[in-house]
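*Asks:* Build the 3D model from these lines:
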Amino acid sequence: MIVFIYGTTAEAIKIAPVARRLEAAGVPYQHWITQQHTDALRKAIPELGLTPPDRVIANGWRGKPLKSPLQMVGWAFDVVVWAARNMRSLRRELPQGSVVVVHGDTMTTVLGTFIGRRLRVPVAHVEAGLRSGNWRHPFPEELDRRIVGRFADIHYVPSQEAADNLAGRPNVVVTQGNTAKDAVRDAAAAVDELPADDPFGLVLLHRYEFISNPALVRETLQTLDAGTPIPLRLIVDQYSRGAIEQTIDELGLTNFSIMTKLEHGQFVALMKSARFIVTDSGGIQQESAALGVPTLIHRVVTEGREGFGASAVLSGWDQDVVREFLTSYETYRRNDVDAGDSPSDIIVADLFERGLAVPVAGGAVPEGAE
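*Replies:* A predicted model of the protein is given here:
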């Protein structure tokens, strides 16, 4: 049995292409959710074509998304208590040959790895091996990756550079990119671009290290408002909305229109149509690179290399870099992005080869996985 353990909308988006390919091959799987994100994750699951969760490990912080380190600690405690209470029954119920699959760099990734180890089944880490080289940026994600890299059994790495970061560890599989590439390509095939006569830039800034720095929030929003040649559509989530909207109101900024998070297909249509994107999200970095949209990554460092040297540039939180991007973004556009191999296909084929993906009667083994 393949068990996906995840807790955020971004994890669900990147796991969904793998789950869809397993389902097409007739392979049963379960997904257990920790709900770091609550309402947004529950809404995203059916929109992504995933079945209802088989197990709900935790429900955020008292039913709401996590917004502070203290809430994170309380939520993590709930996850650990759930695991302790259910471990014996879970070991009895899971068939031999099961595997726990975790994704990325969240606290759920760490706790899912802990659960898999306690279940005494292999743990496979998707998007493994990425490193920024600085444990403080991004925090705590860099630490999460290092912990999971130590304890996972199978490492699905998006690049040779990521594989080199895991040198000496067994079971390192290069997937030729991130599953976000499949997520955005699957969605892009089903959506149309928005009208070209309504140009806009797309902004999504929501990471803890950004939102928790009020001076940086003010400086960045002022720079964007003053320097943009076109209107900006700024997407907020439950965590970032208060800080973003308050700052815009206090500064009297006029070039932003606020939008709440969209269903993934609608968001991909928005990305396809944007003249440029400004974000601190590693997931959006991966998706925008697959589309060739000019993208400014507003972070000090980033562990992923998608888009760099082509459609993406790293700001390092330097406002001069932001200003330069706003005047020259069109030079970063790429209309000839090579689709390349499917990371999700590579992962599914490897699970078959290891005997961890077992189709029910009538299921078809994917080509190349025999």
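*Asks:* going forward, measure contacts and count neighbours with C-alpha atoms only.
*Replies:* Noted.
*Asks:* For whichever helix in the chain runs longest, give me every contacting residue.
*Replies:* In the chain, with assignment by DSSP state H, the single longest helix is helix 69-93. Contact with helix 69-93 is made by 34, 36, 57-61, 66, 111, 115, 118-119, as judged by C-alpha atoms under 8 Å, 6 or more residues apart in numbering.
*Asks:* after the helix or strand containing residue 246, next one along is what?
*Replies:* Per DSSP states H and E: residue 246 is located in helix 241-251. Later in the chain than helix 241-251, the nearest helix or strand by DSSP H and E is strand 256-260.
*Asks:* Remind me what that following strand packs against, helices and strands.
*Replies:* Judged by 3 or more C-alpha pairs under 8 Å, 6 or more residues apart in numbering; DSSP states H and E, strand 256-260 is in contact with strand 232-236.
*Asks:* Output the contacting helices and strands for the strand it packs on.
*Replies:* strand 201-204, strand 256-260.
*Asks:* related to what we said a few turns ago, of the contacts of helix 69-93, grab the buried ones for ChimeraX.
*Replies:* To isolate the buried subset of the contacts of helix 69-93 in ChimeraX, counting by 16 or more other C-alpha atoms under 10 Å, use the following:
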select :34,36,57,58,59,60,61,66,111,115,119
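*Asks:* ok so, going back, between the helix holding residue 246 and strand 232-236, what angle do the directions make?
*Replies:* 140 degrees (axes from the mean of the first three to the mean of the last three C-alpha atoms, to 10 degrees).
*Asks:* which strands and helices sit next to helix 241-251?
*Replies:* Helix 241-251 packs on helix 214-227, going by 3+ C-alpha pairs under 8 Å, 6+ apart.
*Asks:* what does the helix it packs on rub up against?
*Replies:* Residues from elsewhere that reach helix 214-227 (C-alpha under 8 Å, 6+ apart): 210-211, 243-244, 247-248, 251, 253-256, 319, 322-323, 326-327.
*Asks:* Pick out the most distant pair among those.
*Replies:* Across the contacts of helix 214-227, the longest distance by C-alpha to C-alpha is 26.7 Å; it joins 243 and 327.
*Asks:* neighbour count winner among the two?
*Replies:* Taking other C-alpha atoms under 10 Å, residue 243 and residue 327 do not tie; residue 243 has more neighbours (17 against 12).
*Asks:* Would you quantify the distance from the nearest residue to the more buried one once chain neighbours are set aside to residue 142?
*Replies:* Leaving aside its sequence neighbours, residue 243 sits nearest to residue 211 (C-alpha to C-alpha, 6 or more residues apart in numbering; 6.9 Å). Remark: distance between residue 211 and residue 142 (C-alpha to C-alpha, to the nearest Å) = 18 Å.
*Asks:* structure for this one too, so we can compare:
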Amino acid sequence: MQPPYKVMFLFGTRAEVLKLAPIINLMHRDTGTWQTVLVSTGDSQLLNDTLAYLNFKIDFSVDASNIASTNEVELLSQLLHNLNNVINAGQPDMILVAGDATTSLAASLISFYHHISLGHVEAGLRTYERYSPFPDEMHRRLTDNLADLYFAPTTRARDNLLQEHHPAKRIYVTGNTSIDNVNHTLQGDFTHPLLQKIPENHRILLMTMRRKDNIGSPMKRVFHTMRDIVETNSNVDLIFPIYPYPEEVSLANEILGDHERIHLIEPLNHHDFLNIAARSTILLTDSGGLQEEAPALHRPLLLLRDETERQEAVSLGGVKIVGTDPTTIQQAVFELLNDEKKYRQMEQAEVPFGDGHASEKILKIIAKYLQLK
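*Replies:* Below is the predicted model:
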């Protein structure tokens, strides 16, 4: 096959487009070799704001009005129908997806039926708990079953793929593109109005919590715990960008609202978020991406989940699993605020997710693969 190679990128969430963005940007700089086709399968404000922030022009946008249901079966069914038409119109040489969202699963099935090669960025992540996280765990396993190229972020992810008998010659340890984003985004002279409101001698806790399986009782426990922590530490501020789920917004305002040192804000663009995270004392999250970014930012992270598919960061000491148990969270935050040795150990933990050049490695692999087709 001769260049330019037409590569289709599919994404329906902010996390997916951020993972694929470093690869897309590199392709845009070499139009003699690459032709990108960007397909959006979502219509959330977060995704649209992220696309605008990245200055990405969408080539195909799936009608989100038909797939707004939270029912995963209906969502997958509608995606398969609509993406079939997109593939017929776009005629790509290869499809690239990232992670474990419903879009990745739908794209993998469509690529199989159309005999189009599929590359899976962030392949091989596993908890080996079928329903945890749900439905992410099975999405990534099924996507890997249909992929042609596997871009594993770590040797652990590669070993998972080998254990499942995926072909070794198609598995590449590239690092994670999230580290590419960190390296390109941090700004030494960064300022933000929010940071200017917080006294310099205060320590900042930055929290994100957005998983749907945490909404309800788990989220209430965490919010009450975080308010207690702020109220009992006069030099601590909490920053919480609220994901726009109605129940999350309601709970945050009810439990965390009306406190001068708790800052409830709208989601930040990725540039501002990473730079504020780099200036925070402790990060708390239930998401996947921040588990990768925290070690690269050299900030301790407390994971508000009971398990992780990114065990490398836990094993190396940069991430600690605390779940949503109030006592466990309180003790972990107290230790990091008061035990300088423990803090330094987490802060200086090794970065397990690559050297910040994953996207360059992925491009070279794809170019060689398509050249030989």
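*Asks:* Would you mind confirming that residue 203 of structure 2 makes contact with residue 236?
*Replies:* Yes: applying C-alpha atoms under 8 Å, one finds residue 203 of structure 2 in contact with residue 236, separated by 4.8 Å.
*Asks:* quick one: contacts for the alignment partner in structure 2 of residue 236 of structure 1?
*Replies:* Mapped onto structure 2 by TM-score structural alignment, residue 236 of structure 1 lines up with residue 242. Counting by C-alpha under 8 Å, 6+ apart, residue 242 of structure 2 touches 208-210, 248-249, 252, 264-267.
*Asks:* go on, residue 208 of structure 2?
*Replies:* By C-alpha under 8 Å, 6+ apart, the residues touching residue 208 of structure 2 are 240-242, 284-287.
*Asks:* Of those residues - the most surrounded one?
*Replies:* Within the contacts of residue 208 of structure 2, neighbour counts (other C-alpha under 10 Å) peak at residue 284, which reaches 25 neighbours.
*Asks:* would you say residue 115 of structure 1 is within a helix?
*Replies:* Yes: assessed by DSSP: H, G, I helix; E, B strand; the rest coil, residue 115 of structure 1 belongs to a helix.
*Asks:* Show me what it aligns to in structure 2.
*Replies:* Aligned partner of residue 115 of structure 1 by TM-score structural alignment: residue 110.
*Asks:* How about residue 94 of structure 1?
*Replies:* Counting by TM-score structural alignment, residue 94 of structure 1 lines up with residue 91 in structure 2.
*Asks:* For residue 150 of structure 2, see how far away that match is.
*Replies:* According to C-alpha to C-alpha, residue 91 of structure 2 stands 22 Å off from residue 150 of structure 2.
*Asks:* okay, the two: which has more neighbours?
*Replies:* The residue with more neighbours, out of residue 91 of structure 2 and residue 150, is residue 150; 27 against 15, by other C-alpha under 10 Å.
*Asks:* equivalent range in structure 1 for the helix or strand hosting the more buried one?
*Replies:* Residue 150 of structure 2 is part of strand 149-152 when elements are defined by DSSP H and E. Strand 149-152 of structure 2 lines up with residues 154-157 of structure 1 when matched by TM-score structural alignment.
*Asks:* Mean distance of that stretch to its aligned residues in structure 2, please.
*Replies:* Compared with structure 2 after fitting, stretch 154-157 of structure 1 has a mean deviation of 0.6 Å; criterion: mean C-alpha distance after the TM-score superposition for structure 1.
*Asks:* one step back: can you give me how far the strand holding residue 150 of structure 2 is from the chain middle?
*Replies:* 17 Å (C-alpha atoms, centre = their mean, to the nearest Å).
*Asks:* Quick one: name whatever helix or strand follows that strand.
*Replies:* That would be, after strand 149-152 of structure 2 and using DSSP H and E, helix 155-163.
*Asks:* Can you give me the buried ones in that next one?
*Replies:* In helix 155-163 of structure 2, counting by 16+ other C-alpha under 10 Å, buried: 155-161.
*Asks:* and residue 134 of structure 2, what pairs with it in structure 1?
*Replies:* So residue 134 of structure 2 corresponds to residue 139, using TM-score structural alignment.
*Asks:* How about the secondary structure of its match?
*Replies:* Going by three-state DSSP: residue 139 of structure 1 is coil.
*Asks:* what residues are up against it?
*Replies:* So residue 139 of structure 1 contacts residue 209 (C-alpha under 8 Å, 6+ apart).
*Asks:* now it: how far from residue 40 of structure 1?
*Replies:* 23 Å.
*Asks:* Name the next helix or strand following the longest helix of structure 1 along the chain.
*Replies:* The helix or strand immediately downstream of helix 69-93 of structure 1 is strand 99-103, counting by DSSP H and E.
*Asks:* How about residue 290 of structure 1: what's its closest non-neighbour residue?
*Replies:* Nearest non-adjacent residue to residue 290 of structure 1 (C-alpha to C-alpha, 6+ apart): residue 181, at 5.8 Å.
*Asks:* host element of the one you found?
*Replies:* Going by DSSP H and E, residue 181 of structure 1 is in helix 179-188.
*Asks:* Who are the packing partners of that helix?
*Replies:* Other helices and strands packing on helix 179-188 of structure 1, by 3+ C-alpha pairs under 8 Å, 6+ apart, are helix 9-24, helix 264-273, helix 282-291, helix 343-353.
*Asks:* could I get these as a markdown table with distance to residue 70 of structure 1?
*Replies:* A markdown table is the format used below for those (distance: least, C-alpha to C-alpha, whole Å):
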| stretch | distance to residue 70 of structure 1 |
| --- | --- |
| helix 9-24 | 21 |
| helix 264-273 | 30 |
| helix 282-291 | 24 |
| helix 343-353 | 35 |
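*Asks:* Without its sequence neighbours, what residue ends up closest to residue 177 of structure 1?
*Replies:* residue 158 (4.2 Å).
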